[in-house]
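Participant: Structure for this input, please:
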Amino acid sequence: MKYDYLVVGSGLYGAVFAHEAKKKGKSCLVIDKRPHIGGNIYCESIEGINVHKYGAHIFHTSNKKVWDYINQFAEFNNYINSPVAIYKNELYNLPFNMNTFSKMWNIKTPQEAKEMIAKQVAETGITEPKNLEEQGLSLVGKDVFEKLVKGYTEKQWGRACKDLPAFIIKRLPVRFTFDNNYFNDRYQGIPIGGYTKIIEKMLDGIEVKTD
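Facilitator: Take a look at the predicted model:
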């Protein structure tokens, strides 16, 4: 059997390509080393819940053309990603925003937050950070770094921030608005029914070989 295209990987990229090629009359063989289609967005149903096997995936874009395209294959819920961090039994909004700063310092305005961060950064006296801890302190000051960056980073890397290179953190997103939305994109959500159904629809009528 001969095909116009061999597509390696049945994730979103490969599935979209195969789907569009088929619409133009081309034949595709899609192969995947995993035992299922979907790549990293594969969802498996566990007791009626769509579990993202390889970590949570939230679809977000500001491109209306992209949003309209993906909505051909699924209806999306109105999920807004607004994570919170727990530090010593207190909850703080992420990314760091005015809700975070208001709770942390009992302030109300962006100007107060900017002044507090600038004051704490100046107090560090760090001009050339030698490690990740000094880098974090020089970017956001003591309170934000110790409550919201240090523990998470050390857990992620399995070592102290002082033992990590400064370049790991280039910047820390700080927002001076009362908006808890993690993404700035206009369109956002998770497909009702899971991502696997989207891939199944895209690959309908296309030969696929897993494993």
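Participant: Please make it C-alpha for all contacts and neighbour counts, starting now.
Facilitator: Will do.
Participant: Can you show me the helices along this structure?
Facilitator: 12-23, 64-70, 98-105, 110-124, 132-144, 150-157, 195-202 (DSSP state H).
Participant: possible to save those helices as CSV with mean neighbour count and distance to Asp211?
Facilitator: Putting those into CSV (neighbours: other C-alpha atoms under 10 Å; distance: least, C-alpha to C-alpha, whole Å) gives the following:
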stretch, mean neighbour count, distance to Asp211
helix 12-23, 18, 16
helix 64-70, 12, 27
helix 98-105, 20, 46
helix 110-124, 16, 52
helix 132-144, 22, 41
helix 150-157, 14, 31
helix 195-202, 21, 17
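Participant: Quick one, which of those gets closest to Asp163.
Facilitator: helix 132-144 (7.6 Å; C-alpha to C-alpha).
Participant: Out of the helices of the chain, which gets nearest to Phe76?
Facilitator: Of the helices of the chain, nearest to Phe76 by C-alpha to C-alpha is helix 64-70, at 9.2 Å.
Participant: what's the spacing between that closest one and its chain's center?
Facilitator: Offset of helix 64-70 from its chain centre (C-alpha atoms, centre = their mean, to the nearest Å): 19 Å.
Participant: Contacts for it, please.
Facilitator: Under the contact criterion C-alpha atoms under 8 Å, 6 or more residues apart in numbering, helix 64-70 has outside partners 61, 187.
Participant: swap in stretch 34-48?
Facilitator: Contacts of stretch 34-48 (C-alpha under 8 Å, 6+ apart): 9-12, 50-55, 57, 194-196, 199-200, 210-211.
Participant: same check, this time on stretch 18-27
Facilitator: 3-5, 7, 28, 30, 202-203, 206.
Participant: cutoff 10 Å now
Facilitator: Identification of contacts with stretch 18-27 by C-alpha atoms under 10 Å, 6 or more residues apart in numbering yields 2-7, 10, 12, 15-16, 28-30, 199, 201-207.
Participant: what about it, start to end distance?
Facilitator: 8 Å (C-alpha to C-alpha, to the nearest Å).
Participant: And stretch 72-87, by the same measure?
Facilitator: For stretch 72-87, the end-to-end distance is 42 Å (C-alpha to C-alpha).
Participant: ditto for stretch 158-174
Facilitator: Span of stretch 158-174 from end to end, C-alpha to C-alpha: 25 Å.
Participant: this one as well, want them side by side:
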Amino acid sequence: MSVKEYDYLIVGAGLFGSVFAHEMTKLNKKCLVIDKRNHLGGNVYCEEKEGINIHKYGAHIFHTNDQRIWDYVNQFATFNNYINSPMSLSKGKLYNLPFNMNTFYQLWGTRTPEEAKAVIDEQVAKYGTKSPQNLEEQALSLVGKDIYETFIKEYTEKQWGKKATDLPAFIIKRLPVRYTFNNNYFNDRYQGIPIGGYNVIINGLLDGVDTKTGVDFFESRSELEALANNVVYTGKIDEFFEYKYGKLEYRSLRFENELHEIENYQGNAVVNYNDTEYPFTRIIEHKHFEFGKQSKTIITKEYPEAWDQGKEAYYPINNDRNQEIYKRYKEESLKLNHIIFGGRLAEYRYYDMHQIIASSLAQVKEILGLSSNRG
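Facilitator: Okay, the predicted model is just below:
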């Protein structure tokens, strides 16, 4: 049996693949990371224009409660103290998010938690139901009519391309309501943006690792697999198995960037546009992630779209049909000893960044455990 050039071929240069490559390289394993895009970093890739780091594939705000993960990313970048405090435009008025005492004052003029809670409880009692059958009924049962119609209904219908009454209730498991004047969207202890953008982290992770961009795994599959003893695959799991059990479904996004010859377009990094009169769901103003003082600004309008093969797959549609298909692919994947499936697309689930990193580290630990047990 011939000795192969690499211990691991890693398909996909996003966070999962980059963390895996970094950890295995530290253990003197030889890795090759490939990506079909013309850059490394997957969806956290930042594109620099006018001195501004643009989050090319949507806003990425790092947040975690896990000190181990926070310490891990801080090896590669210094994080600023950005706090995500989005605004929401609805029916011509701006509101604070997440739903908190500022939001309730803007909606109803309530000044105390007791007053706000009384309004919500009254509306839940009036419009809610014991056994919600769809997303609309679920939301009404959690927060009542005003919050649902002002912030949830039209935004969600744009996001999923369906009426709220046609969406399953499980999409909204809970809606956090805060009876404090706190506009910090996340509850996590650690939060921020890497100074210089996420490329700083990816470059740190992949320092000393062989990488190739613009390489489509499926166009040269047999040649690429022949290079390594093992494959780490982070792409779509149904594509890996040539769609033998059917295609999994996703929602996609389209981003439109605009350069404005002004210093400040909207005064905030994230503003949601709830009303259906706007075809986009939010506008991101990237410079605010890093407190930029540039004379110009770049904004991105985010348009949810139906997904097809030519588009990026962003959000898995985790309904019963898709979960059943995924389950069959998952069973197939477990039969392959030398292929590791990891990440958002390979596991058909939505991950935050800290979860992806934790998942990749856990995979490395599992491999080390298996090899030491065999040894």
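Participant: on that earlier part again, let me have the helices of the first structure in CSV, extended by distance to Ala85 of the first structure.
Facilitator: Output for the helices of the first structure, formatted as CSV (distance: least, C-alpha to C-alpha, whole Å):
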stretch, distance to Ala85 of the first structure
helix 12-23, 30
helix 64-70, 30
helix 98-105, 10
helix 110-124, 19
helix 132-144, 12
helix 150-157, 9
helix 195-202, 27
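Participant: looking at those helices, which is closest to Ala166 of the first structure?
Facilitator: Taking the helices of the first structure one by one with C-alpha to C-alpha, helix 132-144 is closest: 3.9 Å.
Participant: Can you check which part of the second structure that closest one sits on?
Facilitator: Residues 135-147 of the second structure are where helix 132-144 of the first structure lands when matched by TM-score structural alignment.
Participant: Stretch 10-18 of the first structure aligns to what range in the second structure?
Facilitator: The aligned range for stretch 10-18 of the first structure is 13-21, by TM-score structural alignment.
Participant: Kindly report the same for stretch 78-88 of the first structure.
Facilitator: Counting by TM-score structural alignment, stretch 78-88 of the first structure corresponds to residues 81-91.
Participant: the longest helix in the second structure is where?
Facilitator: Longest helix in the second structure, counting by DSSP H: helix 353-374.
Participant: Output the contacting helices and strands for that one.
Facilitator: Contacts defined by 3 or more C-alpha pairs under 10 Å, 6 or more residues apart in numbering; DSSP states H and E place helix 353-374 of the second structure against helix 15-26, strand 62-64, helix 67-73, strand 339-341.
Participant: Can you mark which positions in the last one are buried?
Facilitator: With burial defined by 16 or more other C-alpha atoms under 10 Å, the residues of strand 339-341 of the second structure counted as buried are 339-341.
Participant: Now do that strand: which range of the first structure does it align onto?
Facilitator: Using TM-score structural alignment, strand 339-341 of the second structure pairs with nothing in the first structure.
Participant: Please indicate which of the contacts of stretch 34-48 of the first structure are buried?
Facilitator: Using 16+ other C-alpha under 10 Å, the buried members of the contacts of stretch 34-48 of the first structure are 9-12, 50-52, 57, 194-196, 199-200.
Participant: Excluding chain neighbours, what is closest to the alignment partner in the second structure of Asp204 of the first structure?
Facilitator: Asp204 of the first structure maps onto Asp207 of the second structure when the alignment is built from TM-score structural alignment. Of all residues not flanking Asp207 of the second structure in the chain, His22 sits nearest, at 7.9 Å (C-alpha to C-alpha, 6 or more residues apart in numbering).
Participant: now the one you found: how far from Thr297 of the second structure?
Facilitator: Taking C-alpha to C-alpha, one finds His22 of the second structure at 35 Å from Thr297 of the second structure.
Participant: repeat for Leu224 of the second structure
Facilitator: Applying C-alpha to C-alpha to Leu224 of the second structure and Thr297 of the second structure gives a distance of 42 Å.
Participant: Neighbour count: those two, which is higher?
Facilitator: Thr297 (24 against 18; other C-alpha atoms under 10 Å).
Participant: Spatially nearest residue to that one (excluding sequence neighbours)?
Facilitator: His260 (5.4 Å).
Participant: One more: Tyr87 of the first structure?
Facilitator: Lys147 (6.1 Å).
Participant: Quick one: residues contacting that neighbour.
Facilitator: 85-88, 90, 92, 104.
Participant: which of those lies closest to Ile190 of the first structure?
Facilitator: Taking those together and measuring to Ile190 of the first structure by C-alpha to C-alpha, the closest member is Ala85, at 21.8 Å.
Participant: any idea how far the nearest residue to that closest one once chain neighbours are set aside is from Cys28 of the first structure?
Facilitator: Nearest non-adjacent residue to Ala85 of the first structure, counting by C-alpha to C-alpha, 6+ apart: Tyr92, 5.1 Å away. Remark: distance between Tyr92 of the first structure and Cys28 of the first structure (C-alpha to C-alpha) = 49 Å.
Participant: repeat for Ala74 of the first structure
Facilitator: For Ala74 of the first structure relative to Cys28 of the first structure (C-alpha to C-alpha), the value is 23 Å.
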